[in-house]
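Q: Sequence first, then the predicted structure, then my questions.
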Amino acid sequence: MSWSLYKRTRSHSRVQLVFQYLTYLTFGAIVACLSKLPYAQRVALGGVWFQYIVSPISGSKARISENIEHVLPNLGLKDKQKVFGGVPNNIGRTFTELFFPDDFLQIIETCEITGEGYNAFKEAQLTGQPVILVAGHFGNYDSIRGRLVLEGHNIGSLYKPLSNPFLNRIYVSRISKIGFPLFPN
């Protein structure tokens, strides 16, 4: 990827673009190192890397804490701290899975989808009725979409573009391998 692909825009100052490009290069080096490991170790190390390195320096701790408070306001402090400790690791594991889509698809191919929602989806498919899937999730948000695509379903998906244009380009190319079409929201 060439630096010249990204011109200075109103939304990104030159300093921001330099920082984002350096972040992209660092991320690329880490992904290259992770690619040398077996998948399970790669995902685990990606979680640890995000939990102990990326999260503390990125300022994500405040956002994670606010989100936990918003979603689980009645949860006790001890339980909130337990959830808080696991969120950055889970984010890192998810991104590691998404940045290695071929391996990720092999893993989810063995997973079974169950439940009333899945049964309703299959029934709608049989009758030719269009379906909008809305999902909350724990873990990788692309697991269900990827599994349904592997079953032969055409699943469009909304995604939130990354604020770093260099990383976003790779992110979109990787999640496109899990399923397409994609629509930025």
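A: Structure received. Residues are numbered from 1 along each chain as shown.
Q: make it CA atoms for all contacts and neighbour counts henceforth
A: Fine.
Q: So which residues of this structure form strands?
A: Assigned by DSSP state E, the strands in the chain fall at 157-159, 182-184.
Q: From S4, how far off is G59?
A: As judged by Cα to Cα, to the nearest Å, G59 and S4 stand 29 Å apart.
Q: who's more crowded, the two?
A: More crowded of G59 and S4, by other Cα atoms under 10 Å: G59, with 10 against 7.
Q: A further structure is provided below for comparison with the first:
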Amino acid sequence: MGQFRQDEGGAAHWLTDRAARSLIWTAKRLPYATRTTLLDTTLRHVLGPMAGFRRRALDHLAYIYPDRPEAERREIADAALGNAGRTLIENYSHKGLRAQAGAAPITGDGLPAIEQARAENRPVIFVTGHFGNYEAPRHALDAKGFTIGGLYRPMANPFFNAHYARTMERVSGPVFEQGRRGTAGFVKHLRDGGMATLFFDIWSREGAVINFLGQPAPTSLSAAEMALKYDALMVPYFGIRQPDGLSFEIAVEAPIARTDPVAMMEEATRRLEARIATHPGQWFWFHRRWKPHRKL
């Protein structure tokens, strides 16, 4: 088991990871549809409440939608936890997720643009959020011959991050961990005409303050800055979960107009907000997107 070091998260992180590994291992012994239902139920009724995720989701929903009935906010919070549970086990179930995503209809106006970019060896930066299953678009487009990498922020729990990162690496193109070395690799990938994904619904100390769902949320400008610098298309895409809980619609939206970084990220934010308005239970409401008690 080795020594626990403080900078590795300590014993609590190690134990959390062991519990997660056990749950994932058990779930993967079950048929695909059954394992997704199991993780949906477990996150909604057991792990979500125990870990404080449900309370945080409810707090965020009250912050954003104070006028909505409490029962409606509870319903959205529970749906978000269920979606997160499904997403987690789907991302460890490549064969099943690829089958679902590969069969999904691709909607939106962005597909011709990315096909042309591929033909011209022009880079593409896909931007997305913690919504639906955010890996489903990579699976769907990889099945159609697109190679898509990504840049990700490592999780706070290094033990869990070590194996969860491998689920991203197995989907399509190269995946880079945020940091000097990873960002350099990501930039080289773009310069070579590559396609890659960036999440932008993450609180960023260095970012511009952009209202998200009506409240200020510091937002990284990196995606837009790199799109402008490397002449890359910036294309929002989303994996929208369907009512059966298993299948998806893959929305590949029209590229965001090349203006300035703040305006481009404002438009990306509006695109995500529109998806949340239609499917509020598919966004990760327990995600720390706002920190209202911190000075901006």
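A: Looks like it arrived, so ask away. Keep in mind the model is a prediction, meaning the values are calculated, not measured.
Q: care to give me the TM-score?
A: TM-score of the superposed chains, computed with TM-score structural alignment, normalised by the length of the first structure, equals 0.82; 177 aligned residues with a Cα RMSD of 2.3 Å.
Q: what's the longest helix in the second structure?
A: For the second structure, the helix with the greatest residue count under DSSP state H is helix 70-91.
Q: who does that helix touch, helix- and strand-wise?
A: helix 10-28, helix 32-42, helix 53-64, helix 94-102 (3 or more Cα pairs under 8 Å, 6 or more residues apart in numbering; DSSP states H and E).
Q: Off-centre distance for that helix?
A: With Cα atoms, centre = their mean, to the nearest Å as the basis, helix 70-91 of the second structure stands 14 Å off its chain's centre.
Q: now do stretch 128-144 of the second structure
A: Centre-to-centre, stretch 128-144 of the second structure and its host chain are 9 Å apart (Cα atoms, centre = their mean).
Q: contact partners of it?
A: Contacts with stretch 128-144 of the second structure, where a contact means Cα atoms under 8 Å, 6 or more residues apart in numbering, come from 83, 87, 91, 97-98, 101-104, 147-148, 168, 171-172, 197-201, 236-241, 248, 250-251, 272, 276, 282-284.
Q: how many other residues sit next to the alignment partner in the second structure of S143 of the first structure?
A: Under the alignment (TM-score structural alignment), S143 of the first structure pairs with A136 of the second structure. Other residues within reach of A136 of the second structure, judged by other Cα under 10 Å, total 29.
Q: got a list of what the residue of the first structure most remote from its centre touches?
A: No residue in the first structure sits farther from the centre than T127, which is 32.1 Å out by Cα atoms, centre = their mean. If a contact means Cα under 8 Å, 6+ apart, then T127 of the first structure has no contacts.
Q: aligned partner of it in the second structure?
A: Checking TM-score structural alignment: T127 of the first structure goes with E120.
Q: Please report how far its match lies from R73 of the second structure.
A: In terms of Cα to Cα, E120 of the second structure sits 46 Å off from R73 of the second structure.
Q: Next: A140 of the second structure.
A: The gap separating A140 of the second structure from R73 of the second structure is 32 Å, by Cα to Cα.
Q: Show me which of these two is the more surrounded one.
A: Taking neighbours as other Cα under 10 Å, A140 of the second structure and R73 compare with A140 leading, 26 against 22.
Q: What degree of burial does the closest residue to L198 of the second structure other than its chain neighbours show, as a neighbour count?
A: In space, L198 of the second structure comes closest to V127 once its chain neighbours are excluded; the distance is 5.0 Å by Cα to Cα, 6 or more residues apart in numbering. Neighbour count of V127 of the second structure, defined by other Cα under 10 Å: 24.
Q: L34 of the first structure now?
A: 18.
Q: And V31 of the first structure, by the same measure?
A: Neighbours of V31 of the first structure under the rule other Cα under 10 Å: 16.
Q: One more: F19 of the first structure?
A: Neighbour tally, F19 of the first structure, other Cα under 10 Å: 13.
Q: That one pairs with which position in the second structure?
A: In the second structure, F19 of the first structure lines up with A12, judged by TM-score structural alignment.
Q: Next, the contact list for that match, please.
A: Residues near A12 of the second structure by Cα under 8 Å, 6+ apart: none.
Q: thinking again about what came up before, columns mean neighbour count on top of the strands of the first structure, output as CSV?
A: Shown next, in CSV, are the strands of the first structure (neighbours: other Cα atoms under 10 Å):
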stretch, mean neighbour count
strand 157-159, 14
strand 182-184, 12
